[in-house]
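Chemist: Pasted the sequence and its predicted model underneath.
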Amino acid sequence: MGKAVPGLRTAFSRKPAPERRNLNATWCGEANVKAILIEKTADRPIASLGDVDESLLPEGDVLVDIACSTLNYKDALAITGKAPVIRNFPMVPGIDFAGTVAQSSNPRFRPGDRVILNGWGLGETRWGGLAERARVEGDWLVSLPEGMDLRQAAAIGTAGYTAMLCVLALERHGITPDKGEIVVSGAAGGVGSVAVALLAARGFSVVAVTGRASEADYLRALGASSVIDREVLTGKVRPLGRECWAAGIDVAGSHVLANMLSMTRYRGIVATCGLAAGMDLPGSVAPFILRGVTLAGIDSVMCPLPDRLEAWSRLASDLAPETLEAMIATCPLSGVIETAPLFLSGAVRGRIVVPIAP
């Protein structure tokens, strides 16, 4: 069992969200699947927990019994309705899951196979992982790596897999530990925590950026060499700042990314994968044309299968189980709706696993 994340204990102990029953044809068919379902109303999307008619699961060639899902920033946006993440209603949120194949007409998988799914529109255009079952396209699935269990795979989830894609981008650019420090923004979050741990395990000196000074000990325990306040990267952006680090991983966007680029050394690289601070980039071309800095965009949703397989293979070998365990908090499916707003207030550390199967 993972350690409790600050700010989550109270949310988990509250009375579960009431179950919605017999409200429309989506709920309570002959074969039921317990799930979070988000429905569109005149005012805003409304999320509730109930029994969904299994016959309404999307078409696909593989049916999966979900063992664990997770709660991510994008899921929180969808559940709270704070951003237009969902493209089709009603929607089961959950951008990833780990589970066991129940039925398959796909030649790659047989019943009993243990699998992972990240992205491919789950929780946005396709019913996602915060449910007991999911029907998906087998070509989207990745087999569980040797030596990893389903809970660990879920704990890594989209956030950890994205972090590994960022690390791979840095390595392909020729960044090695002797080149200098690597800066990681949003370091106490899901992507940031895994990125810090992965880089430290490879021998890199990691500068962890966080807006929560209370997380300094946690970040050093993951392997960060130093911890700096987020304000260092949120101020006015200079065309070129002082050269500080060889590379960076950014989850924030906006001023954070622009400052990170301006402070990256000659021929360095910044891998960017998030927009927690905004979608804008208020910088200049100076880092690119005067220092040869590279900005690498990381998309985990539609990432090709070979890259996914490489990332998961590396996660299985590079991320120590005890390090992963230190990042994990557990939230029951009944606590997901009340916990989601904590992401948007910056109160979540590491990864939140949502156990589905007993």
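Modeler: That came through, no problem.

Chemist: CA atoms for contacts and neighbours, from now on please.
Modeler: Fine.

Chemist: Can you tell me the SS state at Asp43?
Modeler: coil (DSSP: H, G, I helix; E, B strand; the rest coil).

Chemist: How about the one 3 residues further on?
Modeler: For Ile46, the assignment made with three-state DSSP gives strand.

Chemist: Enumerate every residue touching it.
Modeler: Ile38, Glu39, Lys40, Ile79, Thr80, Gly81 (C-alpha atoms under 8 Å, 6 or more residues apart in numbering).

Chemist: Which of those residues ranks first by neighbour count?
Modeler: In terms of neighbours by other C-alpha atoms under 10 Å, those top out with Ile79 at 31 neighbours.

Chemist: what's the distance between the helix or strand harbouring that one and the middle of its chain?
Modeler: Ile79 is part of helix 73-80, with elements assigned from DSSP states H and E. With C-alpha atoms, centre = their mean, to the nearest Å as the basis, helix 73-80 stands 11 Å off its chain's centre.

Chemist: Stretch 251-269 too?
Modeler: With C-alpha atoms, centre = their mean, you get 21 Å for stretch 251-269.

Chemist: How far does it stretch from one end to the other?
Modeler: 14 Å (C-alpha to C-alpha, to the nearest Å).

Chemist: quick one on the thing from earlier: packing partners of the helix holding Ile79?
Modeler: Where contact means 3 or more C-alpha pairs under 8 Å, 6 or more residues apart in numbering; DSSP states H and E, helix 73-80 is packed against strand 45-53, helix 336-344.

Chemist: Report the angle between it and helix 336-344.
Modeler: With axes from the mean of the first three to the mean of the last three C-alpha atoms, to 10 degrees as the basis, helix 73-80 and helix 336-344 are set at 120 degrees to each other.

Chemist: what is the orientation angle of helix 73-80 with strand 45-53?
Modeler: Between the axes of helix 73-80 and strand 45-53, defined by the same axes, to 10 degrees, the angle is 90 degrees.

Chemist: Residues contacting helix 73-80, please?
Modeler: 38, 45-47, 83-86, 93-95, 123, 337, 340-341, 343-344.

Chemist: Are any of those residues buried, and if so which?
Modeler: 38, 45-47, 85-86, 93-95, 123, 337, 340-341, 343-344 (16 or more other C-alpha atoms under 10 Å).

Chemist: I'd say Leu233 and His255 touch.
Modeler: Yes. If you go by C-alpha atoms under 8 Å, Leu233 and His255 touch, sitting 6.7 Å apart.

Chemist: what's the overlap in contacts for the two?
Modeler: Between them, Leu233 and His255 share no contacting residue under C-alpha under 8 Å, 6+ apart.

Chemist: okay, now the one to match up with it:
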Amino acid sequence: MSDTDFRALLIEKNDLSEKSDGGQTVSVQQVDRARLPEGDVTVRVEASTVNYKDALAVTGTSPVVRSFPMVPGIDFAGVVEESSNPAWNPGDRVVLNGWGVGEKHWGGLAEYARVRGEWLVPLVPEFTAEQAMGIGTAGYTAMLCVLALEKHGVTPDDGEILVTGAAGGVGSVAIAVLHELGYHVVAVTGRESEADYLTGLGAERILPRADFAERGKPLAKEQWAGAVDVAGGQVLANVCAQMRYGGIVAACGLAAGMGLPATVAPFILRGVTLAGIDSVYRPAADRTEAWRRLGRDLDPAVLAPITGTVALDDVPALAAELLAGKVRGRVVVPLNS
């Protein structure tokens, strides 16, 4: 092993052919830094995390990875080691979410990453690298959803805010932030065992996912002033049908399906807004603002019950559990510790 080697989780096609359909191999390997992809900033990664998209990539369940070999990991936080980008200097603490990293460009589940400087944002001083990964793309997306509600003019006095997929990463952070801001949060989950966890985050009521799983009326009883939805599919259709007049749904996921078996009735007759929340290619200004607000509105102490840790070698097994719905909140992968 040379001084330039680093540990990385590497996904390879079994026959090394990108066109092969013969499956993939996932393993932790020693990789020479010369193999890092093009970029103008090299980061010593202190922590990464395992997201739903990472789990799809690692298990090969969905064709997330666009080229091989690939280091997965759509999030990382660390310290700039080398930079030819004028925006960044060695020693700067940074965080990255999305931008196709872990799909088209080597990602964060490795001790080093080389990326384009415009993909990075400053790591706010309120969080350590591991805490930032306890937030990760999920928490950053949750904050984008909260900002969408605020931009629409929804206030705590307007009524209850519904959060679907409440025990997952997006839902957990959304509940914690909304509660901190004074909103009245109702959580939707398919895991009754997580009731105490959700109320501890700030949910005032908990509803079973089954209440939203079957096809409902095009217009149901008006209940929610706003909503954060990670489910999509029939769940999202029912949420839209239950929105109060002028309400907004911030939609950021498709765990229940990509389809939307809804009618235009909520949007035309009640003036409901369906706001799509993209986190992958969000402009830098929005990213920076979301992280600034997380630093202000998310108590780091809240991250403890949300966050678990796993070693890099154990990521493949964890990925399968995550897809099976057995993982609560966020999972951090410490690196270079």
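Modeler: Structure received. Note that the structure is predicted; figures quoted are calculated from it, not measured.

Chemist: Let me see the TM-score of these two.
Modeler: Once superposed, chain against chain, the TM-score is 0.96 (TM-score structural alignment, normalised by the length of the second structure); 331 aligned residues with a C-alpha RMSD of 1.1 Å.

Chemist: Point out the one among the helices and strands packed on helix 73-80 of the first structure that comes closest to Ala134 of the first structure.
Modeler: strand 45-53 (11.4 Å; C-alpha to C-alpha).

Chemist: which element follows the closest one toward the C-terminus?
Modeler: Next along from strand 45-53 of the first structure, by DSSP H and E: strand 62-71.

Chemist: Which contacts among the contacts of Ile46 of the first structure does the second structure share?
Modeler: With the contact criterion set to both residues aligned by TM-score structural alignment, their matches' C-alpha atoms under 8 Å, the contacts of Ile46 of the first structure that also touch in the second structure are Ile38, Glu39, Lys40.

Chemist: Map Cys145 of the second structure across to the first structure for me.
Modeler: Aligned counterpart of Cys145 of the second structure in the first structure: Cys166 (TM-score structural alignment).

Chemist: Just confirm its match is within a helix.
Modeler: Yes. Counting by three-state DSSP, Cys166 of the first structure falls inside a helix.

Chemist: OK, contacts around it?
Modeler: Cys166 of the first structure neighbours (C-alpha under 8 Å, 6+ apart): Ala195, Ile249, Ala271, Thr272, Cys273, Ile298.

Chemist: Distance-wise, check the corresponding residue of the second structure for the third one relative to Ala77 of the second structure.
Modeler: What that stands for is Ala271 of the first structure. In the second structure, Ala271 of the first structure lines up with Ala250, judged by TM-score structural alignment. With distances taken as C-alpha to C-alpha, Ala250 of the second structure is found 26 Å from Ala77 of the second structure.

Chemist: So for the two, which sits in the more crowded spot?
Modeler: The neighbour comparison of Ala250 of the second structure against Ala77 (other C-alpha under 10 Å) goes to Ala77, with 31 against 23.

Chemist: Matching that one against the first structure, which residue comes up?
Modeler: Looks like Ala77 of the second structure aligns to Ala98 there (TM-score structural alignment).

Chemist: before we move on, what about Trp224 of the second structure?
Modeler: So, by TM-score structural alignment, Trp224 of the second structure is matched to Trp245.

Chemist: My read is that that match contacts Ser262, right?
Modeler: No. With contact defined as C-alpha under 8 Å, Trp245 of the first structure does not count as touching Ser262 (10.3 Å).

Chemist: picking up where we left off before, which ones among the contacts of Cys166 of the first structure lie within helices?
Modeler: Residues of the contacts of Cys166 of the first structure located in helices (DSSP state H): Ala195.

Chemist: which part of the second structure lines up with stretch 143-155 of the first structure?
Modeler: Going by TM-score structural alignment: stretch 143-155 of the first structure matches residues 122-134.

Chemist: contact partners of that stretch?
Modeler: Residues contacting stretch 122-134 of the second structure (C-alpha under 8 Å, 6+ apart): 46-49, 75-78, 92-95, 288, 291-292, 295, 300, 303, 306-307, 330-334.

Chemist: if we go to 7 Å?
Modeler: With contacts defined as C-alpha atoms under 7 Å, 6 or more residues apart in numbering, stretch 122-134 of the second structure is touched by 46-49, 76-78, 93-95, 291-292, 295, 303, 307, 330-332, 334.

Chemist: Please narrow those to those residing in strands.
Modeler: Members of those lying in strands (criterion: DSSP state E): 46-49, 76-78, 93-95, 307, 330-332, 334.

Chemist: Of the residues you listed, keep whichever come out buried.
Modeler: 46-49, 76-78, 93-95, 307, 330-332, 334.

Chemist: and which of these is nearest to Thr199 of the second structure?
Modeler: Thr307 (16.2 Å).

Chemist: which residue in the first structure lines up with that closest one?
Modeler: Checking with TM-score structural alignment, Thr307 of the second structure has Ile328 as its match.

Chemist: Can you tell me which of the contacts of Ile46 of the first structure is nearest Met302 of the first structure?
Modeler: Ile79 (22.1 Å).

Chemist: What is the equivalent residue in the second structure for that closest one?
Modeler: In the second structure, the residue paired with Ile79 of the first structure is Val58, using TM-score structural alignment.

Chemist: Now which residue in the first structure aligns to Asp32 of the second structure?
Modeler: Alignment note: Asp32 of the second structure maps to Asp53 in the first structure; criterion TM-score structural alignment.

Chemist: Make sure its match is actually in contact with Lys34.
Modeler: No. Taking contacts as C-alpha atoms under 7 Å, Asp53 of the first structure lies outside contact range of Lys34: 8.9 Å.

Chemist: residues contacting Ala166 of the second structure?
Modeler: Counting by C-alpha under 7 Å, 6+ apart, Ala166 of the second structure makes contact with Ser172, Ala187, Val188, Thr189.

Chemist: Helix, strand, or coil at it?
Modeler: coil.

Chemist: what residue of the first structure takes the place of it?
Modeler: In the first structure, the residue paired with Ala166 of the second structure is Ala187, using TM-score structural alignment.

Chemist: distance of its match from Leu222 of the first structure?
Modeler: 10 Å.

Chemist: Then Ala98 of the first structure?
Modeler: Applying C-alpha to C-alpha to Ala98 of the first structure and Leu222 of the first structure gives a distance of 24 Å.

Chemist: likewise Pro341 of the first structure?
Modeler: 26 Å.

Chemist: And for Pro306 of the first structure?
Modeler: 28 Å.

Chemist: neighbour count winner among these two?
Modeler: Taking other C-alpha under 10 Å, Pro306 of the first structure and Leu222 do not tie; Leu222 has more neighbours (23 against 8).

Chemist: Name the nearest residue to the more buried one, sequence neighbours excluded.
Modeler: Ala197 (5.1 Å; C-alpha to C-alpha, 6 or more residues apart in numbering).
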